[in-house]
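[1] Model the following, please.
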Amino acid sequence: MTLRQKIAREALAARHEMVRNGELLREDEFRKRLRLSISRLKGMVASGSVFAIEVDKVEYFPSLLATPSIDRKKLYSICRVLGPAPESCRLSYLKSRHANLGGISPMVALQDDRSYRLLRRMARAYAAEWWRTSVTIYTGCHLAEPFDVEPIVKAVDEGDPRVNLWKRAAGAILSGGYIYPPGPYVHADVASVFVTLHPAGQGKATVEARVEIRVDDDMVHAFVVCGEAPGYELDAIPVDGNGGIVDTVLRTITAARAHEESLGLR
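    From the prediction side, this is the model:
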């Protein structure tokens, strides 16, 4: 048995115990406690206000989400903030005490307005730890990330995947969290940029956007492809001829975000 298999078996055993002791409820019991219709519960799950944990291919809901003495409006708001984290980790976060909350649990923090405001900030930071956005820049034109070419620069930052991808991409470059090499950066007349979303652990990364950049006479011409959507060409963008490729990419990212927002795409 591998270590991963052992951990998975122990986690399943813990979930079985939670079902036995009532910490996890079947859907019908959960709906009964909250007096919810099936459609209302589906809507709450879709919004992230509540969440389910699978045990033996059956979905169970944490009983603490139906606690009658808690301000459930605040609780469900925190659940939505925690949305990027795996369901089991959301439950663990809600149940556990945290030093950055003053040694209390989120369920206790809900009872005080000041603690609740702190909880929202800390929960947002916790949720962001589960996803990273990377921006990788290569010289030349590439339809996919090349394995035989070193990037000019790669920047990575943690962030909520629900945030606009261009905002996350700019944040990865500007945050200073991880960027290699640190610069200064060369000028490049032709470059390819890949914006990739990485889940924590061994999950598969997803290329969210590819940008082809060509610089002519201090003007940037960029073609943008986001996921499976048709690509589009941006209007020419003026750049400083003395600036490096990172500055060029930042200007292009800003233009792409403005373009999509003007069309109501994001």
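
[2] Going by C-alpha atoms from here, please, whenever you check contacts or count neighbours.
    OK.

[3] which residue lies farthest from the center of the chain?
    D217 (37.4 Å; Cα atoms, centre = their mean).

[4] Not counting residues beside it along the chain, what's closest to that one?
    Leaving aside its sequence neighbours, D217 sits nearest to G241 (Cα to Cα, 6 or more residues apart in numbering; 7.9 Å).

[5] likewise A222?
    I213 (4.6 Å).

[6] One more: H142?
    S192 (6.0 Å).

[7] Name the helix or strand for that neighbour, please.
    Element membership of S192 [criterion: DSSP states H and E] is strand 190-199.

[8] so what's the residue nearest to H142 up against?
    Counting by Cα atoms under 8 Å, 6 or more residues apart in numbering, S192 makes contact with I137, Y138, T139, G140, C141, H142, R210, V211, E212, I213.

[9] run this one through as well so I can compare:
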Amino acid sequence: MASGGWDIAMRHIDQQYDLPQFVASSLVRKIAANGFRLPAADRSKFQKLPDEVIARIEQIVRESYIEAGEDVGGDVLREHLWQQASVARREMIASGELLTPTEFKNRIGVSEKRLARLIEEGSVFGVDVDETEYFPALLADPLLNRKRLQTLCRIIVPADPMSRLDFLTSQRGSLGERRPVEMLDDDVDFKSVRRIATAWAAEWSRTIVKLYAGDHQLEPSDVEPLYTAIAEIDPRKPLWARASEALHLHGYEWPLDPHRVIPIFTLFVSRQAVGDSTPIPEACVQILVVGERIRIRIVAAAGTAHNSKTIAAGEHKTFVDIAKQVVAYLLKH
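    This is a model prediction of the structure:
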């Protein structure tokens, strides 16, 4: 199956650099859409990468698109990539790599109702081809440990279907150049591939926590946040667990040394998937520090009661410490 420029670039970057999928994907997309140069306005978003690494990745992207015989041109490129993907998927149907729902459920011996349940829980997945759903024949291979294969499928749900299929069937350096589907029988191998799959799945979504001075109900668009923490985290984890992890992991974080004391600030949590330019708002919490007490007003948060709480401030000194304490409280309640 022929590879496009994006696929080739992602593969070469993965071979040369240990970058999260989200970062690599964002770099390729921005570089390819800007004449094979990272826009100056976006350089600060990748400040942890040295200039020579950015330059090398720009070269990789340019060479990959040339290798694939593609050009960059906004809507034209997107349409071309869509057409290319459609052709490739039709070829997979013709070769038997993708099966109709009827063929697939017959091969794995389940009813239509059971198949729907397997899809819902992520144990199997379909691929859209011309607005019709097909299923990878690999998932029905009788020679593979189906129970463990379905376990892997549930782990990698955050990625899009074709990326999941690519993960299952591609050699990976982190697995000793073996493919995940080759590591289902041995207990030690399966433990390793589960760990790699969990880390890989988390790279397809990131949780963003931003803190703004003052009292807000909507995230301000005209001022810079006091503090931002971003981390690649599985989106299926609970909201406050992800927010806490982002604040403690320090995946992307600025300013680096926030010692200011801010008596009134607002915490926003959002989630962003690979390929989506706009994060999805998830929570807004207004925080007021009065002496030894912290007043919390939850403006919006999925699965959390929208009300006010007061908790002890303890010995925390900075607004980031306070934010961590508030999130820890919300995680427990």
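
[10] Once they're superposed, tell me the TM-score.
    Scored against TM-score structural alignment, normalised by the length of structure 1, the superposed chains reach a TM-score of 0.93; 258 aligned residues with a Cα RMSD of 1.4 Å.

[11] coming back round to it: are any of the contacts of S192 of structure 1 buried, and which?
    Among those, those buried by neighbour count (16 or more other Cα atoms under 10 Å) are I137, Y138, T139, C141, R210, V211, E212, I213.

[12] ok, so of those, who is nearest E29 of structure 1?
    Closest to E29 of structure 1 out of the buried ones among the contacts of S192 of structure 1 is R210 (46.6 Å), distances taken as Cα to Cα.

[13] nearest spatial neighbour of the closest one, skipping sequence neighbours?
    Take R210 of structure 1 and drop its neighbours on the chain: the residue closest to it by Cα to Cα, 6+ apart is F194, 4.7 Å away.

[14] Just give me the match in structure 2 for that neighbour.
    Under the alignment by TM-score structural alignment, F194 of structure 1 pairs with F268 in structure 2.

[15] Would you mind confirming that its match makes contact with E219?
    Yes - counting by Cα atoms under 8 Å, E219 is a contact partner of F268 of structure 2 at 6.9 Å.

[16] Those two: which is more packed in?
    Neighbour count, other Cα atoms under 10 Å: between F268 of structure 2 and E219, F268 has more, with 25 against 17.

[17] Do you have the helices of the stretch 51-200 of structure 1 handy? List them.
    With DSSP state H, counting those that start in this stretch, the ranges of helices along the stretch 51-200 of structure 1 come out as 72-81, 87-95, 106-109, 113-128, 165-174.

[18] mean deviation of the third one from structure 2?
    Think helix 106-109 of structure 1. By mean Cα distance after the TM-score superposition for structure 1, the fitted helix 106-109 of structure 1 averages 0.8 Å away from its aligned residues in structure 2.

[19] which residues are in contact with that helix?
    Outside of helix 106-109 of structure 1, the residues within contact range by Cα under 8 Å, 6+ apart are I70, L75, Y93, L94, K95, S96, R97, L101, S115, Y116, L119.

[20] so which of these is the most crowded?
    Neighbour counts for these peak at L75, which has 24 neighbours (criterion: other Cα under 10 Å).

[21] What's the match for that residue in structure 2?
    Checking TM-score structural alignment: L75 of structure 1 goes with L149.

[22] surely its match meets L138?
    No - applying Cα under 8 Å, one finds L149 of structure 2 not in contact with L138, separated by 9.6 Å.

[23] and the most centrally placed residue in structure 1, what is it in contact with?
    Against the mean C-alpha coordinate of structure 1, by Cα atoms, centre = their mean, the closest residue is P161 at 2.5 Å. Contacts for P161 of structure 1 (Cα under 8 Å, 6+ apart) come out as P84, A128, W131, R132, T133, L197.

[24] next one: A140 of structure 2
    F104, R107, I108, R146.
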